[in-house]
Structures are given as C-alpha cells and as structure tokens.
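**Q** I'd like to go over a predicted model; first the sequence, then the structure.
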Amino acid sequence: MTVTAPQHQLTADEPGTSRAVQRRRSRRWLVVRVVLAAVVCLVMVFPLWVMVVTAFSGTAVFSQQLELWPQRFTLASFEKVFASWPVGTWFGNSVTVSVITTVLSVIVSVTGGFAFAKLRFRGQTVMFMALLATMMIPVQATLVPSFRIVNAMGLIGTFWAVIIPGAAATFGVFLSRQFMLAIPTELLEAARIDGAGTLRIFWSVVLPLCKPLLAVLTLLSLMAQWNDFLWPLIVLRDPTLYTLPIGLQFLQGQYQTDYGALMAMTLVSVIPLVILFLAFQRFFVQGLATTGLR
C-alpha cells in the first residue's frame, strides 16, 4: 500500500527549501565577489610591488627575466638619489605647496558649496551652470591665460604661482553642494530661529556634519597637487623650488635610465599618499557614498 504525505506537510517544507536555495546562491555570489575583489587587488598592487622590488634591488624587474622577488636587499638606490639630488628640499617643497593649496581649496569648496546649496540669491542657477561649464574646458586650454594672469601679478618663480590657481576647485564646489543638499534645511531654520547668523550656522551646524566631505576634499586636492607636474614646471624657474614630480624628470636619461634610482624616488613620492589614504579610507568611502543623496 502506498503512503502519501499530507498536502500541508509539502507546503510547509517549501519556505525552508527556498531559504536553503537562497543561502546557496548568496554563498556563490559571495565567492564570486571575493574572487573578483582579489583579482582587482592584484592588478592594482602589482605596479606598486614592481616599484618596491626595483627600488630595493637596484635592478629593473623586466631587464632580463621576470624577477618579482629581490635577489638582494640594498638601499644603494636611495643613497644614490639623496646624495645626487636635493630630494629632501623637493619633498619639503611638495609638502608646503600641497598643504597650503589643499587648505585653501577646501575652504573655497565648502564655502562655495554651502552658498549654492543653502543660500538663495539672484542668478544662483546661472552662476552654478557657468561654474559647471568650466569643468569641461581642458586644462591645456587655460595654461596661457593662467600664466599671463600670474605673470601680471608678479608671482612667477614663487610658490604662490602654484598655490593660487590650485585653490580654485570647481569640482570641489560641485561635490560640496551635492553633499550639503542632503543636510535638512529644517535644521538650519531651527538654528536661525534660535538667533544664529549665517556664519554661525555654517560653522556650528553645517561643518560638523561634513566630516566625510572634508576628508574626500582633502584627499582629492592633496593627491592632485602632490602629483601635479605641468603647471609647477612652467611657473617654478628655480630648481631649489621644484617639487618631487618635477625632480623625477632628472632621473630619466635620454639613452639610459637608472631604474633603481628612479623607482626609489618614485617610492618616496608615493608613500605619503598611500599612508594618508589608508588613514582616511573610512571617511573617504563614506563621503563618496553619501554625496548626492537627498
């Protein structure tokens, strides 16, 4: 005699079965995501690893055969670079220019973003659209006008010739506006009812909520100024005022290049940015993820 399971037992097992299928699918997608993340990580880390190996071994990784592990550990490349070139001076110049430019750029960005996001004035939309239109102009097209303006101000050959144009952060203003649009206007109106003025609202209410935004602006501006090569090369005439990206060109010979010394100096230039990104990674990701949400 054939025994048939009750109908209600079959239907009761369906939710558990579907949950098991969902768990298996989620595990598969988790494995796929981990594998993809590992592959992307290897692709991104590989050039950095080649640079480290070349800097500490003194020989190019791809000179004769692929050697991804240094056969000998030496600091000769670093000693040669610091003995032959004023790397310490160039490093200090990069720090000075990048820090001052970043501070001014962040101030311009957050104040401009606050004005476009939370204040109301005539021609606001037109001015913001004109500001966005400047982002579509190539940097090369503005080199001659910028040089003429800086030259007329008598700043050629000084750090201010690099700092002042770099403080005009159009993308920073746009990013700040998009972030501050997510701040409730009712919060600002409540502070205004309590007697706070515009500057007080900006300083005590808006800025404390913009820590992720400040981290993003700081990192983006610092990376841009630290790696800038063309504009400092044009306006800085004294070699003692050169920054690290300009100094790297002295290590590239016309017929032969000392890759060990070149990678050693490149590593000195890259390490500060890596440390800063690792230190502010959480705020950086949070700021980019919340920008533009309403």
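**A** That came through fine.

**Q** CA only for contacts and neighbour counts going forward, please
**A** Noted.

**Q** Would you mind measuring from the closest residue to Ile156 other than its chain neighbours to Ala161?
**A** Distances taken as CA to CA, 6 or more residues apart in numbering place Val235 nearest to Ile156, at 5.4 Å, with adjacent residues excluded. Note on Val235: its distance to Ala161, by CA to CA, to the nearest Å, is 6 Å.

**Q** more neighbours, the two?
**A** Ala161 (23 against 20; other CA atoms under 10 Å).

**Q** Need the nearest residue in space to the more buried one, chain neighbours excluded.
**A** That would be Leu155: by CA to CA, 6+ apart, it lies 5.2 Å from Ala161.

**Q** Help me confirm that that neighbour comes into contact with Pro165.
**A** No. Using CA atoms under 8 Å as the test, Leu155 is too far from Pro165 to be in contact (11.2 Å).

**Q** just so I have it, where are all the helices in the stretch 101-250 of the chain?
**A** Taking DSSP state H, counting those that start in this stretch to define them, one finds helices in the stretch 101-250 of the chain at 124-134, 143-152, 160-166, 170-180, 185-193, 198-201, 211-227, 230-235, 244-247.

**Q** Which of these sits closest to Lys80?
**A** Closest to Lys80 of the helices of the stretch 101-250 of the chain, according to CA to CA: helix 244-247, at 14.2 Å.

**Q** Put this next to the previous one:
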Amino acid sequence: MAVRLRAALPGAALAALAFATVAPLVWMVNVSLMAKGAAAIFPPPFWPRHPTLANYRELLFDHPGGSTNYHILPALLNSAALATLATVLGLALTVPAGYAFAKLRFTGRARLLQAVLALAVVPTQVAMLPLFLMLKWVGLVNSYAGVLAPGIAGVYGVLFVRQATLAIPDEMLDAARVDGASEWRIFTRVVLPLLTPMTVTLALFTFLASWSDFLWPLIVITDQQRYTLPVALAAISREHGGDVELMMAGAVVTTAPVLLLFLALQRYYFSGVLGGGIKG
C-alpha cells in the first residue's frame, strides 16, 4: 500500500499542478461567455449559466452611432502583421549571424562576439530613451518600422543559434567543402535542416515577444488606428476596467492565437529546447 501511494504521489502532484495552471485559463474563457455583471456576484460562478458571444461582438465589431467602437479588430490585425514581420526579419538576421559566429572565421570575430555578449546584459529599458530619440531623428516615430526596429536582430537570438550551431560537427561542413559546396549552399542545405527545431523555437519566442510587447509600442505609436492589441486593450481598460466580462473577452482574443500557434509547433519547440534536433 505504501509503495502504491509513493508511486501515485508524483502523478497526483503533476495533476494538481496542471489543474492550477489550466483553471485560470478555463475561468477566463467562461467569464468571457457570461452576460454583463454575471461575474460580479459573490462567490463568482465558474461556469456561465447562459453562454453568450455578446462580449466578443461588442469588442471586435464597430457599432455605428454607438459609443463602443473599441478598434480591437484593426489592432488584432496590426499585432499579427507586426509579429509575423518581426519573426521573419528576425530569423533572416539572427540565424545567419549565429551560424557565422559559430563556424566561420573572420577578422574581429572574438571582439564582435564580446560586444554582443555585453549587449545581452544591458536592460532593454535603459536603451529605450536613446533609441526613441534616434527614431525621432530619422522620422520613424508613430510608424510600424519604429515598432519593429529594436527587435528584428535580437542578441539572445544570435547567441541561441550560435550555441545550437556549435553542436554541428566541423567534419560534416568540411566534407561539404571538399565536395565543392559553397558557404551559402552549406548553410542552406546542411546547417538549416539541422537547425529546424532551434529555428522554430526561436520563431516562437520572437513571435510571442512581439505579440505581447506593450511598453515599446505604447511609446512609439501615437495614432489609435495603429495601436497593437496590448495597447488597445490597455486603452479600453482605462474606461471599462469594471466590465470584467468584456476584459476577459479581450484576454481570450489576446491569448488564443499564440496558444494555438504553440500547440501547432510544440513538437519542434520541445525538440529545440531539449537540444534534440542535432546529433553529433
């Protein structure tokens, strides 16, 4: 009996941890389906008695002549476009840079790598003021280019790809060079397939960081039509913070796309995190 109990304890602990993680998300969805004021009673209900999509209709669609034009749907599309661009441009810059630092020999590589490592310890908030002044000088304030500028060449992405590329045996690359392959062909045909799990993992991190970024778009964007989703929801919460059901609908709209993306790519994500995509 004691042996069975000890064997069941890890499973019970994991089940309790899973419930504690999932329960707030389930409650968030349930509250978003409740009618106005239904979540304000005590104790708050866990399940909606009469599920409705009214909160989503009010949040996502304009009401001509009404006072509830939240501009969430344009903000959702803005965030999706910016996160996609940040991911594509970020991968296009960080993956080749990480490969170059790991496998190529060029003048000044060591010093340049030291500079990259030094940048990794600088808090992002410290660089926001000088970066904003630079963008203002070149006229990129209140533009999507200004939002994208700080994140398309992330230091951590370069270091992440470099560390993964170091696991590729040099003998494999040397054999390709002996066969007459160019450096670009080696990178695209040999290195990139081996880095697929790491690349997908980096893409997820980049997309999530851009999707959920609040402070920098809040600083750079001044036009309401160009708001990203977190900024638009923050603007709504200032006036409708007491409308719990509406705010939970906004939280679902913010969380659902990235959650679905993670579930679709989780196989590559775990392979990348665990380092299982490259074998020496």
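**A** Arrived safely, thanks for sending. Computed from a predicted model, the values in this text were never measured in an experiment.

**Q** Post the TM-score for the overlay when you can.
**A** The pair, once superposed, lands on a TM-score of 0.90 when counted by TM-score structural alignment, normalised by the length of the second structure; 270 aligned residues with a CA RMSD of 2.1 Å.

**Q** Which residue of the second structure is paired with the residue nearest to Ala161 of the first structure in the alignment?
**A** Leu155 of the first structure maps onto Leu140 in the second structure, with residues paired by TM-score structural alignment.

**Q** what separates that match from Ala75 of the second structure, distance-wise?
**A** 19 Å.

**Q** Looking at those two, which is more packed in?
**A** Ala75 (22 against 18).

**Q** what sits against the aligned partner of the more buried one in the first structure?
**A** By TM-score structural alignment, Ala75 of the second structure lines up with Trp90 in the first structure. Under the criterion of CA atoms under 8 Å, 6 or more residues apart in numbering, the neighbours of Trp90 of the first structure are 240-244, 247.

**Q** what's the mean gap between whichever strand or helix holds Trp90 of the first structure and the aligned bit of the second structure?
**A** For Trp90 of the first structure, the host element (DSSP states H and E) is helix 87-118. Here the mean offset of helix 87-118 of the first structure against the second structure after fitting is 0.8 Å, by mean CA distance after the TM-score superposition for the first structure.

**Q** tally of neighbours for the residue mapped onto Leu25 of the second structure from the first structure?
**A** Counting by TM-score structural alignment, Leu25 of the second structure lines up with Leu48 in the first structure. Residues contacting Leu48 of the first structure under the criterion other CA under 10 Å number 14.

**Q** Pull up the gap between Leu48 of the first structure and Ala289 of the first structure, please.
**A** Applying CA to CA to Leu48 of the first structure and Ala289 of the first structure gives a distance of 27 Å.

**Q** Quickly note the distance from the most centrally placed residue in the second structure to Phe262 of the second structure.
**A** When CA atoms, centre = their mean is applied to the second structure, the residue found nearest the centroid is Leu208 (0.6 Å). Noted for Leu208 of the second structure: a distance of 9 Å to Phe262 of the second structure, by CA to CA.

**Q** what does Met28 of the second structure give?
**A** Applying CA to CA to Met28 of the second structure and Phe262 of the second structure gives a distance of 19 Å.

**Q** Pull up the aligned stretch in the second structure for stretch 215-228 of the first structure.
**A** The aligned range for stretch 215-228 of the first structure is 200-213, by TM-score structural alignment.

**Q** so what's the residue nearest to Ile156 of the first structure up against?
**A** 147, 156-158, 161-162.

**Q** Nice, that's everything, thank you.
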